[in-house]
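Chemist: Pasted the sequence and its predicted model underneath.
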Amino acid sequence: MIFSAFAYLAPYITSALLLFLLLEQLSYLIKKRNLPGPLFVPPIIGNAISLVRDPTSFWYKQSATAGTSPGLSANYLVGRFILYIRDTELSHQVFSNVRPDAFHLVGHPFGKKLFGDHNLIYMFGEDHKSVRRQLAPNFTPKALSTYTALQQLVILRHIRRWEETLSGVTRPVVLRNLVRELNLETSQTVFVGPYLDKEARDRFRTDYNLFNLGSMALPVDLPGFAFGEARRAVTRLAETLAVCAGKSKARMVAGEEEPTCLIDFWMQAITAETNSGNPPPPHSGDGEIGGFLFDFLFAAQDASTSSLLWAVALLDSEPEVLRRVREEVARVWSHESDALITDEQLAEMKYTRAVAREVVRFRPPATMVPHVAARDFPLTASYTVPKGTIVFPSVYDSSFQGFTEPDRFDPDRFSDARKEDQVFKRNFLAFGWGPHQCVGQRYALNHLVLFIAMFSSLLDFKRVRSDGCDEIVYCPTISPKDGCTVFLSRRVAAYPNFSLN
């Protein structure tokens, strides 16, 4: 009976499926119009398998297809039409039009599903401005000074651990996982400092690793699938951070202690508002703040790991740059002083900061920043982005437009004499542009400058060169294909003995 029914329905099912596939292809071609891109795409999943299997090649081909004119190319991923933007000025149109009736920042092709609801990247208008105002006390000179002290302590602790672990060993080490651990501890220490005990930190590390794996997987939200496990890990991470916010808020209400980490500066500003008789600012509940803190973690952790790895790789390949960095750091700060690098000394390291900026330009960690079109948007005189399109403005491509000899690693482009950071400011999009420009960019650059200064001063390192070692891989931000494999050895007689007292 069942077989007879199936036999009867089979032709109709087949016809309906064929009609669906035909309409899917027609929809893609109508949206694509005359743009470069594949003429036909695999049904339903599109070219998602190619993206997951080899994202580097996928995006390289997408960029090459876009060309210099029109600077756009199309494709299809898991039922979604996508648009890749190579041209800087077109990217600016997207970044500058993040609003309810234009483009929505998503941060990941399936970001809202992965990150949850309480995220700064999905906010607009007055709500977004209100939260950005709340964040301002987190990045004052006083706050940044507190963070630089914490950053140095974590950096030194890890440098010592790396060198001591390898003492007497003549084998190279892959820095990728080591740097990830350094940055995760830095983020935990700077963001929520004393509010995470060892057990919570261990759980935090496990959940963040699950998130990383799932962010590069197909969006199958089921138990046992990497994406589904990542989504649940994000929920747990945000809940942990919400608890930290509550603990900090209680401590700041007492008003007896100075802030010791980012969440303290944030909660101090909120409690000052309420102590003045005003209602709490919008979106300042512990749960929402936990979600916002996860945004910070996502933005800081993997992007910083990318930049630190590329800094080591590029310093190794440019010995003259390394020599100048070491000379400048030695002139400004002595590791024998057993003192932290002060804010004034950090400001004096102009060449080292230029190196950090050039690392970010030459290898921007987040090469693309996905947005979704909330309505049909006229991007050019001849092409309107259809509603629902996922749009990928390419920060990477913009970084190689305009600058003098852009394919050359050249920190002097950011010198006071050349000022290419001002001349080609519109092409330097590593920290975004417009209303959602990265609020923590000074913090991120300080971290990179401190790492370059301490790593290059305290350690000797030699890259293990291999075929394709400098090729770009996505994990999820970009890093060298070999994970930056180096030989490490101590460069100084004794490490500094830092104390915050």
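Modeler: That came through fine.

Chemist: CA only for contacts and neighbour counts going forward, please
Modeler: Noted.

Chemist: what ranges do the helices span in the stretch 151-300 of the chain?
Modeler: 175-192, 198-215, 226-254, 262-275, 286-317 (DSSP state H, counting those that start in this stretch).

Chemist: Roughly how far does Thr140 sit from Gln134?
Modeler: In this view, Thr140 and Gln134 are 12 Å apart by Cα to Cα, to the nearest Å.

Chemist: Below is an additional structure, to be compared with the one above:
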Amino acid sequence: MEAVNSTTSGFSSVLAGTKYANVNIPPQVDYVIEAVSNAGVWTWVFTLIALCVAYDQIAYIVRKGPIVGPAMKIPFIGPFLDSMDPRFDGYHAKWSSGPLSCVSIFHKFVVIASTRDMARKVFNSPAYVKPTVVDVAPKLLGHDNWVFLDGKAHVDFRKGLNGLFTRKALELYLPGQEEAYNTYFKHFLKMTKDAGGKPVPFMHEFREVMCAVSCRTFVGHYISDEAVTKIAEDYYLITAALELVNLPVILPYTKSWYGKKAADMVLAEFSKCAAKSKVRMAAGGEVTCIMDAWILSMIQSERWREAEEKGEPHNVEKPSPLLRMFNDYEISQTIFTFLFASQDATSSAATWLFQVTAQRPDVLDRVREENIKVRNGDPNAPITMDQLESLTYTRAVVRELLRWRPPVIMVPYVTKKAFPLTEDYTVPKGSMLIPTTFMALHDPEVYDNPSHFDPERYYSGDAEEKGSKNYLVFGTGPHYCLGQVYAQLNLALMIGKASVMLDWKHHATPKSEEIKVFATIFPMDDCPLTFEERKCRKASDEELFEKNRLRNMAVKGQCFWGRKADWTLDFPEVIG
């Protein structure tokens, strides 16, 4: 035993004394090796952190290259805290800093393209980029959703949806939209009455009405009023989850978690609607919503295939394109993308429309005049597609509003491979690449006084032609918005119908013109308004002479649409 101990002791002593026998180690290296071998746990931890920080900084600097961006990155998180409370002024400063700028948040390297030409190049480069919306979007919509398809698969799927937004199809959806507006305009009046005539912030109400209109347009009456209200209320949670950068996983009780629960609820409701629509359309029901139109195309495709198998394809008209029969969940997913794409954008536009028309009575008067005329003096008369399209000034107001306050100010993409965006800079693979639309829509070389709201640009001016490449409200390229015509006509219907049925007043605050970013953009004070029902009044001699309207429709002792009057001859008020 003693021999063993002696041998062991002797062996250790020899190793210690001849540490690097026959190797000539410089003293500096020997010092480093000695320090490492004697390092404690915390020394290793701090060293590892320092190496990670160094790697994070070096990776950022290499990716950044010559473009505008912070010289150094806040370790790991970058400007994550700023992204939790996004400010429009901060975004605008970033866009103004240069054609290309960047930030890095967690593992995401983000490049921002600010000019019109840069934005158009991104929109039109499907070989290099694909839409990503925001990090959490695939978790809400489903990773297999059609909006995340790429290349030919995406093109083929879109072909099957194009027929849902034709002029003929859009006219079928008008009754459902008007029905929803009639209901909610009464609600607006009740809100003001319940508040004792005091102003109420209406941004959330506009979100609800636009969600209800969308639901009636997309799934008709297959969904109950209670479910529509539930979706309208809970959709706020989905929007709140759409932060530009989220944590990599969905944690319980976070915005993403609540958003996911709300999205699952919407998908479940729309799946039920799809099952009901299939039964009704197979029985020969009429198309009343987008879901009906799409399912009818599927049924017609199935019938043609069956006829072809029997050798009788000539007896059935061949649909174009041919569609397979999607299951209820797939239909629900697709319809949800329409709601996803429209809800926040139309809510933003509606809020700004009511605010700016109240601030500009000259604009509202012309909208009202045009709309009462096309309805032949009856504010409750339903409108046709021909009549809606004839509202040239109202549509110019909508067009200018979308330029002046574009709801979608940024469109996130992810690079599929290194993207040589300019001669001097290549966006690394896997980066988030975000073109902005705002700067193109406010280019002073294209639009005179671009920060001023002026519908004349599109009514009598040359903005349509001069700004044809700048009007990126609905994007461009293979992923341009399918529903751009629907969205503009829907907004024209809304503000036109409101103008002849309601009077409203905007109660300005110091924050009314400040812009809040909540997925899209809204007034910082949420648009405080009061509403009143529009009354009849006696027309003046000047109005009768200048406008010469409703003369043949006047009814002695009452207004044209049936309200009793105190005078012998009266007319609707068509001039403010």
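Modeler: Nice, thanks for sending it over. Quick caveat: nothing in here was measured; it's all calculated off a predicted structure.

Chemist: Make a markdown table from the helices of the stretch 151-300 of structure 1 and add mean neighbour count to it.
Modeler: Below are the helices of the stretch 151-300 of structure 1 laid out as a markdown table (neighbours: other Cα atoms under 10 Å):
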| stretch | mean neighbour count |
| --- | --- |
| helix 175-192 | 21 |
| helix 198-215 | 17 |
| helix 226-254 | 21 |
| helix 262-275 | 21 |
| helix 286-317 | 22 |
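
Chemist: ok now do Glu532 of structure 2, which residues does it touch?
Modeler: Contacts for Glu532 of structure 2 were tallied using Cα atoms under 8 Å, 6 or more residues apart in numbering; they are 189, 192, 502-504.

Chemist: Tell me which of Thr140 and Gln134 of structure 1 has more neighbours.
Modeler: Ranked by neighbour count (other Cα atoms under 10 Å), Thr140 of structure 1 and Gln134 place Gln134 first, with 19 against 13.

Chemist: quick one, what contacts the more buried one?
Modeler: Neighbouring residues of Gln134 of structure 1 by Cα under 8 Å, 6+ apart: 266, 269-270, 281.

Chemist: Just the element for Asp386 of structure 2, please.
Modeler: Using DSSP states H and E, Asp386 of structure 2 maps to helix 385-389.

Chemist: ok, and for whichever helix or strand comes after that helix, which residues are buried?
Modeler: Downstream of helix 385-389 of structure 2, the first helix or strand assigned by DSSP H and E is helix 392-404. Using 16 or more other Cα atoms under 10 Å as the burial criterion, the residues of helix 392-404 of structure 2 that qualify are 393-404.

Chemist: same question, stretch 403-418 of structure 1
Modeler: Using 16+ other Cα under 10 Å as the test for burial, stretch 403-418 of structure 1 gives 403, 409-414.

Chemist: Kindly report the same for stretch 135-155 of structure 1.
Modeler: Using 16+ other Cα under 10 Å as the test for burial, stretch 135-155 of structure 1 gives 135, 137-139, 143-155.

Chemist: Can you list the neighbours in contact with the helix holding Asp386 of structure 2?
Modeler: Contact partners of helix 385-389 of structure 2, identified using Cα under 8 Å, 6+ apart, comprise 167, 170-171, 174, 374, 489, 492-493.

Chemist: Out of the residues you listed, name the ones that lie in helices.
Modeler: Of these, the ones assigned to helices by DSSP state H are 167, 170-171, 174, 374, 489, 492-493.

Chemist: Export those residues to CSV and append columns for distance to Ala262 of structure 2.
Modeler: Converted to CSV, these look like this (distance: Cα to Cα, whole Å):
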residue, distance to Ala262 of structure 2
Arg167, 32
Leu170, 28
Glu171, 31
Leu174, 28
Val374, 40
Leu489, 28
Ala492, 30
Leu493, 29
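
Chemist: any chance you could map the helices in the stretch 401-550 of structure 2?
Modeler: Read by DSSP H, counting those that start in this stretch, the stretch 401-550 of structure 2 holds these helices, from start to end of the chain: 438-441, 456-459, 463-466, 484-501, 541-547.

Chemist: Most tightly packed of those helices?
Modeler: Among these, helix 438-441 has the highest mean neighbour count (mean count of other Cα atoms under 10 Å), at a mean of 24.
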